[in-house]
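[1] Next one to model:
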Amino acid sequence: MRPTITEVEDVVDDWDFPDLLQELDGIEENPFSSRPPTLKKYQLLLVYSGNEPFDTGSQPFQDIDTIQALRNYFVHYEPDWITPEPSNDSEHIEHEIGSRLQGKFELNPLASDSQEFFPTKCLSSGCAKWSIERSIEFADQFYDRFLGLEPRYGSKVENTLPDR
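    Sure, this is the predicted structure:
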């Protein structure tokens, strides 16, 4: 997601939007924020270009926010308690990212039923494929909204990944 927005920022540098450029430059990447700045940059570009921003409570924005959170969890890891055994206790709270990923893709076939969902079961080729597909769908929608620019990656999601 970051390379796509950086590419668009390069195009915007040639336009006369000094307020937008100043605001984009002022957004610092903070891996621990609840709304990654990358998504904020997408929203700002849409607003400044007079287009409708993504609804932050709907798809595909919610899935992209989850993918960013998953990425940041591993890239900027901070220790966190995850219970190794499933619990029937009503006070058991599932890991936030794991709960956001439930039911989105095929699970790791090498994980046993007794292993926790996050990260053991959910880190799978299904998760990777889902992440790529959703990212491309988000970028496609962004390009469709943003002044009709054609994406440089050139193809829509159905032409990107082979079927298994």
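[2] can we go C-alpha only for contacts and neighbour counts from here?
    Noted.
[3] element containing the residue nearest the centre of the chain, please.
    For the chain, the residue nearest the mean C-alpha position is I64 (2.5 Å; CA atoms, centre = their mean). If you go by DSSP states H and E, I64 is part of helix 61-75.
[4] residues of that helix that come out buried?
    With burial defined by 16 or more other CA atoms under 10 Å, the residues of helix 61-75 counted as buried are F61, D63, I64, D65, T66, I67, Q68, A69, L70, N72.
[5] Stretch 12-29 now?
    For stretch 12-29, a neighbour-count test (16+ other CA under 10 Å) marks V12, L20, L21, L24 as buried.
[6] next one: stretch 47-56
    P53, F54.
[7] Show me how far that stretch is from its chain's centre.
    Distance of stretch 47-56 from the chain centroid (CA atoms, centre = their mean, to the nearest Å) equals 17 Å.
[8] Tell me the span between the first and last residue of it.
    Stretch 47-56 has an end-to-end distance of 14 Å (CA to CA, to the nearest Å).
[9] Now the second one, please; I'll put the structures next to each other:
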Amino acid sequence: MDIKSSISMSSRHYLSVTHLSAAALFSQRAAMLEPVLTLGDSASNEGLREHTACVITSIMLSVAFLEATINELWADCSEGFDPVRIEGLQNREAMATLWRKSSLKRSTMLEKFELALELNEKPGISKDTNPYQDVKLLIDLRNALVHYEPETVFNFSCGNKDKSTEHKFDKKLRGRFEPNRLTGFGNPFYPDKVLGAGCALWATASAVAFADTFFEKLGLSCIYAHTRSTYGV
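    Next up, the predicted model:
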């Protein structure tokens, strides 16, 4: 008599950790390149291309990390995955139902974070201070890069700045990080001076700070905790 048996195995990959790893890698690479490159030097051309690519990629992946992080939490509740980790959530069953049957998946990323805290009767993240403000600006910057529309950017000599034509990112991002050192007097703040290593490092740090605050308020461990020393976050 032949006896046949089969074993079913399942696994779950958390892409948020992969996104965080890549965002940290690209931001750190940009920080290494910026001091050793020279604008206008043909020998630096390839390095300048890599530097810009690293900065933009880090910005995009920092936001992708946050989006994957909150989607993974809602999906874990919906599918009952990692029950030990999520058992402390007061209303995980309500979260599961909402994820499966409502239009929640079409909500904005920040709305998903806010609703998770609200459903579990936890204090919200203040919208008037950091890390919320930094992440809101990070998302705005990511959206401007992904859905780019050409626009005229004015650059004024010292003392002649016209506030009425000041770019929105000039107003909101200036002072939050070191400007791109591979720029000069003739470069406008956005996008030239924004897209530097300082911005890339700020993007990653802001995303992690927001996620840390969220999980602390929720009373839940974060799945990226073991990566801190490795990724430098």
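[10] before we move on, the earlier item: what distance do you get for the residue nearest to the centre of the first structure to E137 of the first structure?
    Distance from I64 of the first structure to E137 of the first structure, counting by CA to CA: 10 Å.
[11] Likewise for D13 of the first structure?
    To E137 of the first structure, D13 of the first structure is 25 Å away according to CA to CA.
[12] Ok, F74 of the first structure next?
    23 Å.
[13] cool, and R152 of the first structure?
    Taken as CA to CA, the span from R152 of the first structure to E137 of the first structure is 14 Å.
[14] more crowded one of the two?
    Taking neighbours as other CA atoms under 10 Å, R152 of the first structure and E137 compare with E137 leading, 17 against 8.
[15] Mind telling me what the more buried one corresponds to in the second structure?
    Counting by TM-score structural alignment, E137 of the first structure lines up with A209 in the second structure.
[16] wait, doesn't that match sit right on D134?
    No. A209 of the second structure lies out of contact with D134 (CA atoms under 8 Å); the separation is 9.4 Å.
[17] element containing D10 of the first structure, please.
    Under the criterion of DSSP H and E, D10 of the first structure resides in helix 2-12.
[18] so where in the second structure does that helix end up aligned?
    Using TM-score structural alignment, helix 2-12 of the first structure pairs with 67-77 in the second structure.
[19] Which positions within that stretch qualify as buried?
    For stretch 67-77 of the second structure, by 16+ other CA under 10 Å, it's E67, A68, T69, I70, N71, E72, L73, W74, D76, C77.
[20] If we only consider the residues you listed, which is nearest to G186 of the second structure?
    Among those, E67 lies closest to G186 of the second structure (CA to CA), at 36.1 Å.
[21] residues in contact with the nearest residue to that closest one once chain neighbours are set aside?
    Using CA to CA, 6 or more residues apart in numbering and skipping residues adjacent in sequence, the residue nearest E67 of the second structure is M109, 5.8 Å away. Going by CA atoms under 8 Å, 6 or more residues apart in numbering, M109 of the second structure touches L66, E67, I70.
[22] Would you map the strands across the second structure?
    Counting by DSSP state E, the second structure has no strands at all.
[23] quick one: terminal-to-terminal distance for stretch 142-162 of the first structure?
    23 Å.
[24] Need the contact partners of that stretch.
    Contacting residues not belonging to stretch 142-162 of the first structure are listed as Y42, L45, L46, S49, N51, E52, K129, E133, I136, E137, D140 [CA under 8 Å, 6+ apart].
[25] mind giving me CSV with those residues and columns for distance to D80 of the first structure?
    Formatted as CSV, the contacts of stretch 142-162 of the first structure follow (distance: CA to CA, whole Å):
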residue, distance to D80 of the first structure
Y42, 30
L45, 35
L46, 36
S49, 40
N51, 39
E52, 37
K129, 26
E133, 28
I136, 30
E137, 31
D140, 35
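[26] Can you list which of these are found in helices?
    Using DSSP state H, the members of the contacts of stretch 142-162 of the first structure that fall within helices are Y42, L45, L46, K129, E133, I136, E137, D140.
[27] What's the local residue count around the fifth one?
    Going back to what we said before, that points to E133 of the first structure. Under the neighbour criterion other CA under 10 Å, E133 of the first structure is assigned a count of 17.
[28] Which residues are in contact with it?
    V157, L161.
[29] How much space separates it from I97 of the first structure?
    For E133 of the first structure relative to I97 of the first structure (CA to CA), the value is 18 Å.
[30] ok, now I67 of the first structure?
    Distance of I67 of the first structure to I97 of the first structure, computed by CA to CA: 9 Å.
[31] cool, W130 of the first structure as well?
    From W130 of the first structure across to I97 of the first structure, the span is 15 Å (CA to CA).
[32] for D89 of the first structure, same thing?
    20 Å.
[33] Who has more neighbours out of those two?
    Taking other CA under 10 Å, D89 of the first structure and I97 do not tie; I97 has more neighbours (15 against 7).
[34] Relative to L145 of the second structure, how far out is the aligned partner of the more buried one in the second structure?
    Aligned by TM-score structural alignment, I97 of the first structure pairs with F169 of the second structure. Counting by CA to CA, the gap from F169 of the second structure to L145 of the second structure is 12 Å.
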